[in-house]
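**Student:** Sequence first, predicted coordinates after that:
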Amino acid sequence: MAATTNVKSEEKGIDLKEVCDYKLAKDNELRFEVETGARVKLDLIDGSAELFGTELVRSRSYIFESGAKIAVFTWFGCSLRLTGKVEAAYVSKDTPMVIYLNTHAAIEQMRKVSEQKDTLGPRILVCGPQDVGKSTVGRLLINYAVRLGRKPTLIDLDVGQGGVSIPGTVGALTVERPADPVDGFDLKVPLVYHFGHTSPNGNIKLYEVLISRLADVFNAKCDFNKQVKHSGCIVNTCGWVKGQGYQCILHTAQSFEADVVLVLDSERLYNDLKRDLPDFVNVILQPKSPGVVERTREMRRDAREEKTKEYFYGPRKIYFPHAFDISFSEVQIFKIGAPALPDSCLPLGMEKEDTQTKLVPVAPGIDLVHHILSLSMAESLEENLVETNVAGFVVVTNVDPERQVFSVLSPAPRPLPRNYFLIMDLRFIDIHK
């Protein structure tokens, strides 16, 4: 009885009268977009299919929320059923999946050589302009590797969307099982660093420092764990590919000692990287999937909002975050990066870019409301807060100067494990109160 009730609650918001069956031939793909404000249920009726490298099972219904853009691929043919309102749904045989599978096979061959010689596994950089499917290709390559028993590490440098944590962060996640088709990778134990902005140009120097830090930590883990070492990593970059953004890609390739750079849908970027990277780096130009949808600025902002909301409330709002007060005297709040000063005002020997990684104390005030704060794992100020990973995040919901406290929304209850907060430019207005 309990199971029946659960299924009915899962189907809430799905228009059960809207049912459409699709029969896919081999190497075909069903692409669909969920209508705004609607939910859609996907069922595998017959055959075999996968979603971004994760196999679908017949015993489960997959429910996708408003605005989701999904592509279900089959190697051998299948029957699928969609229930609910979709904005668009069509079957296509124009797909680069065979190219992506061949890429995976070549990477797997590199892993086998790495095992035999006990050398570093393949380090793959995925780059390209915005909206070419970089994170999708990264997820697909990770899933295929995990299905072969590998433990690849996903390095996420896309601060605009946040694949490992919330937007405004960079992070790493060693993956041991395929991503859930609906909820994505299991994010219980990611390594996350505070950046505080949704674009690298918010603080270029800090962005490069964090890239180097992540590379050092990953190398240390490779020294400690042979399986992680041989499995290698997939590095997902952001879509800024010109000027300083291009320099960040070069810095990333150098920091992680990339073997392979996959360039999606940009001949110019491909040729620039072929020219500027060492000869031993294999730069490969690959097509984007025709199913990739371009996103407007508003869509990106909504996606960031949704990702942050999911951190506090869980997927499908299954969690209830904690609300409590924190005394001003209990913690210290810092911002990374001081305003740039003219050269004539700088202390002797100090360079202008040094200010970009400087810790600036922030006094709690009304303007703190709705800001997201990262809780640093640093135990004292003698540690480098800039390069220390974070335990998690809170959002400030109110500041009371008279009582000298500020109220926060937190995924975990008191007490706080540490005492140092780093403030983000990002804001989150909690409308669930």
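**Tutor:** That came in fine, so what should we check first?
**Student:** Please make it C-alpha for all contacts and neighbour counts, starting now.
**Tutor:** Will do.
**Student:** Give me the distance from the helix or strand Ile63 falls within to the chain's centre.
**Tutor:** Element membership for Ile63 (DSSP states H and E) is strand 62-64. How far strand 62-64 lies from its chain's middle: 20 Å, per Cα atoms, centre = their mean, to the nearest Å.
**Student:** let's bring in a second model and compare:
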Amino acid sequence: MASTGVDVTRSNEDEDGLVEQRIKARAVASLPGKEYKLEAETELRIEVRSVSDAKVILLQGKAEIFGCELVSDKVVDMRKRTTCAVFTWHGCTIKIIPESVYAYVSDKTPMQFYVNLHEALEQRRCKAVENNTDGPVTMVIGPTDVGKSTLCRLLLNYAVRLGRLPTFIDLDVGQGIVSIPGTIGALHINRTITVSDGLDDYPSLVFHYGSNTPSTNVKLYMTLVSRLADSLRKYWANLPSRCHNGCIINTCGWITDVGYKIIVDAAETFKVDQIIVLDNERLYNDLMIHFGSNAEIVLAPKSGGVIERAQSTRANARALRIKTYFYGDDNSGYTPHVYELAFSDIQIFKVGGPNLPTSCLPLGMKPEDAALKLINVVPEKSLIHRILAVSAALSTDEDIVQTAVIGFVCVYDVDVNRKILKVLSPSPGALPRHILILSDLSFYDIPS
């Protein structure tokens, strides 16, 4: 077996916390469950299908989930309707609780291919440090449900385990990894990403798009992608050491027609030097022709454990992502807050006007101009359940469309007579800004 190039030394943990975790794990391990013995270079694929959560415990050996090393006798919580794969290079024993959780062992895994990708990226990071140049900029693309975000997470985790601080850029407005669906954003990864914690507590740079597909407003989407790229370049220019670490870019699953053009434009905007194509030879060949020697194009296999989701399942995942933003996960105990905002204290806008033929537009206005037009929204009952992004802009003199957002609220009720907007917020107190941007997304699970 080739070396993974990953330092598997455990990170320093607080001793008291580690003791408490192991006591908890031993108590959980005594519960009824099922043990799986994995041979070297095999993986245990787990699907939590039921409405209940599951627990995974490493009893013996060494193993990892998406590049994050498991700690012996530490419980890993898996939420309902989620999947993961526990991989081992040298063999291990895993226990899953409850026994009813669906799981199976497979030796057909692309992990050796993926770790080779990591080693190539690490070599380029070393050269970037040596020559004081930018690190690798890698984009992962492919159809929906081929494991793009999983591969991104794995490459990020392997980089962190070697002491790197890579940047993760999420351009998938349908999934919402960095923030909620309907946004794009970036964050710097300084620790391994666990199955339980995800990325919710990382400081991030987020731009509001407002829909779960780029096709709703292609002009706005590409404008925000360009704005995000410019913001990151300015940040890296002030912190040269950050640029050596490179970045990993996740993308949407729309890869045909206009979707293909969006991918190419985004790759050129971020000056990508490597594109990993998952499970699509035609896309791989098209990109080889387009980029030539300007970028390395790699065709990578998808994992056999990847599950294709129905549209309803994806919609439920989006709803759960938004719910997690307001309520946290099942173990966090977050309590959202409901409070009132006077109409006079806020301004609500929507980005993008209706698609009209050129003949119906004002003199000198182009159809693409309407896509970025800021439209004032009058508060009314139709806003109930809609998501509002809180803009970082201090006044309407700023470019609100291209200004980052600092959070979200959900409209709980609208009292037109009292001119009061009641909103659900993850934190108490007054809003830090008064300019709000209307999203197409809604959230219905709010307290009565």
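**Tutor:** Right, received. Where do you want to start? Computed from a predicted model, the values in this text were never measured in an experiment.
**Student:** so after the strand holding Ile63 of structure 1, what's the next helix or strand?
**Tutor:** strand 69-74.
**Student:** Find me the equivalent region of that following strand in structure 2.
**Tutor:** Aligned by TM-score structural alignment, strand 69-74 of structure 1 falls on residues 83-88 of structure 2.
**Student:** what's around Ile307 of structure 2, how many residues?
**Tutor:** If you count neighbours by other Cα atoms under 10 Å, Ile307 of structure 2 ends up with 12.
**Student:** what's the mean gap between the match of strand 69-74 of structure 1 and the aligned bit of structure 1?
**Tutor:** Per the superposition on structure 1, stretch 83-88 of structure 2 and its aligned residues are separated by 0.6 Å on average (mean Cα distance after the TM-score superposition for structure 1).
**Student:** what do we get in structure 2 for Ala89 of structure 1?
**Tutor:** For Ala89 of structure 1, the residue aligned by TM-score structural alignment is Ala103.
**Student:** Secondary structure element holding its match?
**Tutor:** strand 102-106.
**Student:** distance of Leu141 of structure 1 from Asp302 of structure 1?
**Tutor:** For Leu141 of structure 1, the distance to Asp302 of structure 1 equals 27 Å [Cα to Cα, to the nearest Å].
**Student:** which one of those two has more residues nearby?
**Tutor:** Leu141 (25 against 12).
**Student:** Can you tell me the SS state at Gly138 of structure 1?
**Tutor:** helix (DSSP: H, G, I helix; E, B strand; the rest coil).
**Student:** number of nearby residues for it?
**Tutor:** Neighbours of Gly138 of structure 1 (other Cα under 10 Å): 25.
**Student:** Residue in structure 2 paired with it?
**Tutor:** Match for Gly138 of structure 1 (TM-score structural alignment): Cys152.
**Student:** I'd say its match and Val140 touch.
**Tutor:** Yes: Cys152 of structure 2 is in contact with Val140 according to Cα atoms under 8 Å; the separation is 7.1 Å.
**Student:** Pull up the overlap in contacts between the two.
**Tutor:** 248-250 (Cα atoms under 8 Å, 6 or more residues apart in numbering).
**Student:** Could you tell me how far Leu421 of structure 2 is located from Val160 of structure 2?
**Tutor:** 44 Å.
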